[in-house]
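Asker: pasted the sequence and its predicted model underneath.
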Amino acid sequence: MTTPLATIADALIEFILSLLNDPEAAAEYDANPEAALASAGLAECTAEDVRAVAPIIVDRPDVHPTPHPNPPGPGPKPPVEKEIWNIANNFHIDNRATIVDQSVNQNIWAKGDVNQIFDQEANVASGDESVAAGDDASVDNSTTDVTVGDVAVGNDTTNVDITDSFDDESTNTDTDTTVVADESFNNDASTDTDTTVVADESFNDVVVEETDTSYDYDNSGNIASDDAVVYTEETDQP
């Protein structure tokens, strides 16, 4: 069973007012807040519930804000040792005093007048970067800058306006030409001649030799041979 919201709000208001009215109840709550809320039946209340009833409690005429406590007084003074260390750790003495003593300390016993002449001179160089000299001294405080590389000599200032940063204004044109050449520019000096030659018997030479052969038979002489015949051949050359 849940507790109605109105009942929780009323119980919470009464509980807070009891803490304001009863110092002992406030001490008990301070000692054990959870037990005090549980005994009042407010174990399930939340921070949102407390913020919701806070304006109602503050607006009651018998509720007044508690004055702020007095601010704490100054703490104890630091011990002597700490103060001394603060000074010693944060300051130092620049012990560079220069004392020039040219006094004469002497005892003189004389029966008559005594004349003394003292001609002391002291050249004192005191302080950082001080220079002492017995005579005239020339100090050159000029500054010389030496630059290696491009060196500009002189105090003249020259302003030069440069157009196009000295760029080369020449024009380069790339031209592609395609040439179609027949027979790679070779000159054709040949001559075509048609000659018809009619040759009989393919230029063959025919040599005809006619040989007349006559035979004379002479049967007047017989050679000792059976049926021997002797003939003589005559050839006529053309």
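Answerer: Structure's in. What do you need? The model shown is predicted, which means the values in this text are computed figures rather than measured ones.
Asker: contacts, neighbours, all on C-alpha from now
Answerer: Noted.
Asker: which element is Asp216 on?
Answerer: Using DSSP states H and E, Asp216 sits within strand 212-217.
Asker: give me the contacts around that strand.
Answerer: Here strand 212-217 makes contact (CA atoms under 8 Å, 6 or more residues apart in numbering) with Val230, Tyr231, Thr232, Glu233, Glu234, Thr235, Asp236.
Asker: tabulate the residues you listed (TSV), appending secondary structure.
Answerer: Shown next, in TSV, are the contacts of strand 212-217 (DSSP: H, G, I helix; E, B strand; the rest coil):
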residue	secondary structure
Val230	coil
Tyr231	strand
Thr232	strand
Glu233	strand
Glu234	strand
Thr235	strand
Asp236	strand
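Asker: ok, and here's another one to check against it:
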Amino acid sequence: MSVNYRELTINGLWKNNPGLVQLLGLCPLMGTSNSTVNALGLGIATLLVLACSNAAVSMIRNAVTPAIRLPVFVMIIAALTTCIELLMQAYTYQLYMILGVFIPLITTNCIILGRAEAFAAKNNVLSSAYDGFIMGLGFALVLLAIGIVRELLGTGMLFANMHLLLGPIATNWTWVVFENYQGFLLAILPPGAFLVMGLLIALKNHIDDRVLARKPVEVVTSAAADRRVRVTGVVE
């Protein structure tokens, strides 16, 4: 099967974004996006599991019967999630404790099983791994955007506690955007996640509508130019 990597990229990052369009994986989006470091940590973990599980599913797609396909997919995803969990315990233990149950719950994330069934089970390893990476990146970027907005509105700072993920090199990365900021508690509470998520979806829909509104004008202009070329034989 021929795979269009440009189309996969556009779908994963924009047209079919897991967070903004498919509205999958909303629990981690809402539960861990109250800061940049939490959002980035879970986003990277989900991306790695999604890319690796897609590749693994593609490798065994012809060796597994339909009767046991879904249980096998779940076992693969669970094994990879456990690997990520152990790595986080070893290298980012404090962040792992903060994220808590949302790390093992990557196993039940609908995005991962959905891509395994819809794409990886039907395509080669390279394209499946790329699809998983792009879908995971799209999800991670939405998660990161929500985390940045909520942290900024809630605390007036950005990139606080980044050392929990990146180590001592990020100890002094905290950026105080608003001095003497009193904080906006709603932004870092669960309702704040719903509000920011709704605003991001509205922004994406607005951009799509603007792009769609311009297309007929471009088509008409192009058609008119083609008619002039055919009549006059001159390319403008």
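Answerer: Nice, thanks for sending it over. Note that this is a predicted model, so its numbers are computed, not measured.
Asker: fetch the TM-score of the aligned pair.
Answerer: Once superposed, chain against chain, the TM-score is 0.18 (TM-score structural alignment, normalised by the length of structure 2); 68 aligned residues with a CA RMSD of 5.3 Å.
Asker: before we move on, the earlier item: now tabulate the contacts of strand 212-217 of structure 1 in a markdown table and tack on distance to Pro33 of structure 1 and neighbour count.
Answerer: Below are the contacts of strand 212-217 of structure 1 laid out as a markdown table (distance: CA to CA, whole Å; neighbours: other CA atoms under 10 Å):
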| residue | distance to Pro33 of structure 1 | neighbour count |
| --- | --- | --- |
| Val230 | 186 | 12 |
| Tyr231 | 185 | 11 |
| Thr232 | 184 | 9 |
| Glu233 | 181 | 9 |
| Glu234 | 182 | 12 |
| Thr235 | 179 | 10 |
| Asp236 | 179 | 9 |
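Asker: farthest pair in those?
Answerer: Val230 and Asp236 (20.0 Å; CA to CA).
Asker: which residues in structure 2 form helices?
Answerer: Secondary structure of structure 2 (DSSP state H): helices at 5-10, 26-31, 36-59, 69-91, 93-99, 110-118, 125-155, 163-166, 185-188, 190-232.
Asker: and Trp175 of structure 2, which of the ones you listed is closest to it?
Answerer: Closest of the helices of structure 2 to Trp175 of structure 2 is helix 125-155, at 9.8 Å (criterion: CA to CA).
Asker: tell me the angle of the closest one relative to helix 36-59?
Answerer: Compare the direction of helix 125-155 of structure 2 with that of helix 36-59 by axes from the mean of the first three to the mean of the last three CA atoms, to 10 degrees and you get 170 degrees.
Asker: helices and strands around helix 125-155 of structure 2, which ones?
Answerer: Here helix 125-155 of structure 2 touches helix 5-10, helix 36-59, strand 157-158, helix 185-188, helix 190-232, going by 3 or more CA pairs under 8 Å, 6 or more residues apart in numbering; DSSP states H and E.
Asker: try 7 Å
Answerer: With contacts taken as 3 or more CA pairs under 7 Å, 6 or more residues apart in numbering; DSSP states H and E, helix 125-155 of structure 2 sits against helix 36-59, strand 157-158, helix 185-188.
Asker: for Ile10 of structure 2, find the nearest of those.
Answerer: Nearest to Ile10 of structure 2, of all those, is helix 36-59, at 16.5 Å by CA to CA.
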